[in-house]
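Chemist: Any chance you can model this:
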Amino acid sequence: MNGREMAARIRSGTGFIAALDQSGGSTPRTLRDYGIADGRWQGEDEMFALIHAMRTRIITSPAFTGDKIIGAILFEKTMDGEVDGKPVPQVLIERNIVPFLKVDRGLEDEDEAEGGGVQLMKPIEDLDALLLRARDKGIFGTKMRSVIRSANCAGIEQIVAQQFAVGQRILAAGFMPILEPEYDIRALDRAVGEAMLRDTLLRHLDGLPEGMDVMLKLSIPVEANLYRPIVAHPRVVRVAALSGGYARSKACRELARNEGVIASFSRALLEGLHERMSDDEFDRALAAAIDAIFRASMQKIATSPGQPE
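Modeler: Modelled structure (predicted):
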């Protein structure tokens, strides 16, 4: 696929985006869920070697193809790694899967934001150099995450403004940005805060000039189809949903209630996979996960306006 073909696939392709971008903070839990205890590795190099082996097993599985997966988000070390002697992004492209790169460097503490209640992204001081490397690797787009913990209007504005500011730098460098202002699904005021987030996103989207299109990755909202105006916005290429800590069955059930939103699941995609599985067992389990997430992304359930979860 060339760049134009990747853009068309992301805009209108049938399928979902796999999130394989667990970083240093989330990798130990991912390995434990996969059956690899903390004592199996010493230091980051060994930890990332183990997670790369897991990702390699996923990417090379016969279940992991462009038939149901349109894109995959990679961690930086995965982008720089190889599968069967080929760069990982090249392997994905050969499978008709568009490669994205996680570019954020983690989260600030809540007290760094005005009024608290949110975690902004840490400065991405090496963004320009990272994007140059990503271009050489064949990466199509990027993803960056910040987190909303409570319905603080000023904090939500800060998060969205930061996402759009960095997103415009990424657009200027020739990449498609996925903006991810995640709303913590454990927040008690989530319904109120998600409405604030929707309105703030729409205001910033309205301010984008024609041709500066973005993608959004959002938590599955309490109110079904809350983000429909964002899905329909002319500056939005695609809206994806993270699983946010939901089990796969719950995440798929809630996703299916939101028209036009596809999955970009990480933990829910990997749920049930285990290092000790035979290749056949592993491939069957991964195929079942992909099938369930694909159906939730493409086959929607009619809901009444304002219907809560």
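
Chemist: contacts and neighbour counts: CA atoms only from here.
Modeler: OK.

Chemist: which SS class is Ala18?
Modeler: strand (DSSP: H, G, I helix; E, B strand; the rest coil).

Chemist: Can you tell me the element the closest residue to it other than its chain neighbours falls in?
Modeler: Leaving aside its sequence neighbours, Ala18 sits nearest to Ala72 (C-alpha to C-alpha, 6 or more residues apart in numbering; 4.6 Å). According to DSSP states H and E, Ala72 maps onto strand 69-74.

Chemist: next up, for comparison:
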Amino acid sequence: MFGTKMRSVIKLPGDGVGSVVEQQFGLARQILVTGLVPIIEPEVDIRSPRKAEVEDQLKAAILAQLDKLGDDQSVILKVTLPEGADFYREFVDHPRVIRVLALSGGYTRAQATTLLARNHGVIASFSRALTEGLSTAQSPAQFNAVLDEAINAIATASRT
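Modeler: Have a look, this model is predicted:
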């Protein structure tokens, strides 16, 4: 059974990154004792002028916290699509991580699926990218066609 998610948005590198991760893992431990699986969601603002630096700091902080979890404790991570290919591979392979999900984070569907396809073992958790192009003014056939196209593109990118 799964628990709740804790979401934070990080804009710049600094001491706050580690504090956010500590806070989220503190809440995760409270959720774990109830038998639920926490979903940890430290989102990096895709418009950050120092996004890559934030990602480096975030990755190090998360790995440190993952290594503190017990053998019977696992989490799900929801992260912003990174700048580099396979950047979060250590999370995908970590024994305390059930799954790594990627947020579309404001990227267009085309951008998000391109970035996702470069990150093997990570799957999509795209709401904005999924609904891109959908409109109440569309006929049911048009709506379904746009939605089918979105689902296929996202599913294909998630299969890497």
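
Chemist: TM-score for these two?
Modeler: With the length set by TM-score structural alignment, normalised by the length of structure 2, the two chains reach a TM-score of 0.95; 160 aligned residues with a C-alpha RMSD of 1.1 Å.

Chemist: about what we covered before: quick one: the strand holding Ala72 of structure 1 aligns where in structure 2?
Modeler: Residue correspondence for strand 69-74 of structure 1 in structure 2, counting by TM-score structural alignment: none.

Chemist: Touching, the residue nearest to Ala18 of structure 1 and Pro99? I think so.
Modeler: Yes. Between Ala72 of structure 1 and Pro99 there is a contact under C-alpha atoms under 8 Å: 5.2 Å.

Chemist: So for the two, which sits in the more crowded spot?
Modeler: Between Ala72 of structure 1 and Pro99, Pro99 has the larger neighbour count (other C-alpha atoms under 10 Å), namely 27 against 23.

Chemist: tell me the residue furthest from the middle of structure 2?
Modeler: Within structure 2, Ser139 marks the point farthest from the mean C-alpha position, 32.4 Å out by C-alpha atoms, centre = their mean.

Chemist: Aligned against structure 1, show me the partner of that residue.
Modeler: Aligned counterpart of Ser139 of structure 2 in structure 1: Ser278 (TM-score structural alignment).

Chemist: ditto for Leu12 of structure 2
Modeler: Per TM-score structural alignment, Leu12 of structure 2 is aligned with Ser150.

Chemist: how about stretch 147-160 of structure 2: buried residues?
Modeler: Of the residues in stretch 147-160 of structure 2, 147, 150-151, 153-154, 157-158 count as buried by neighbour count, 16 or more other C-alpha atoms under 10 Å.

Chemist: Which residue in structure 2 aligns with Gly207 of structure 1?
Modeler: By TM-score structural alignment, Gly207 of structure 1 lines up with Lys68.

Chemist: Glu259 of structure 1 too?
Modeler: The alignment partner of Glu259 of structure 1 in structure 2, by TM-score structural alignment, is His120.

Chemist: And the helix or strand encompassing Gln163 of structure 1, how far out from the chain middle?
Modeler: Here Gln163 of structure 1 sits within helix 153-172, counting by DSSP H and E. Put simply, helix 153-172 of structure 1 sits 17 Å off its chain's centre (C-alpha atoms, centre = their mean, to the nearest Å).

Chemist: same question, stretch 30-44 of structure 2
Modeler: On C-alpha atoms, centre = their mean, the centre of stretch 30-44 of structure 2 falls 13 Å from that of its chain.

Chemist: got it, and stretch 2-12 of structure 2?
Modeler: 9 Å.

Chemist: Contacts for that stretch next, please.
Modeler: Under the criterion C-alpha atoms under 8 Å, 6 or more residues apart in numbering, residues 17, 20, 24, 27, 31, 36-45, 47-51, 53-54 lie in contact with stretch 2-12 of structure 2.

Chemist: Which residues are in contact with the closest residue to Phe87 of structure 2 other than its chain neighbours?
Modeler: Spatial nearest neighbour of Phe87 of structure 2, chain neighbours left out: Asn119 (7.0 Å); criterion: C-alpha to C-alpha, 6+ apart. Listed by C-alpha under 8 Å, 6+ apart, the contact set of Asn119 of structure 2 reads 85-89, 160.

Chemist: Buried ones among those residues?
Modeler: So, by 16+ other C-alpha under 10 Å, the buried ones in the contacts of Asn119 of structure 2 are 86-88.

Chemist: thinking the match of Glu259 of structure 1 is in contact with Glu90, fair?
Modeler: No. At 10.9 Å, His120 of structure 2 does not count as touching Glu90 under the criterion of C-alpha under 8 Å.

Chemist: The two - which one has more neighbours?
Modeler: When His120 of structure 2 and Glu90 are compared on other C-alpha under 10 Å, the one with more neighbours turns out to be His120, at 17 against 12.

Chemist: Skipping adjacent residues, who's closest to the more buried one in space?
Modeler: Nearest residue to His120 of structure 2, sequence neighbours excluded (C-alpha to C-alpha, 6+ apart): Thr160, at 4.8 Å.
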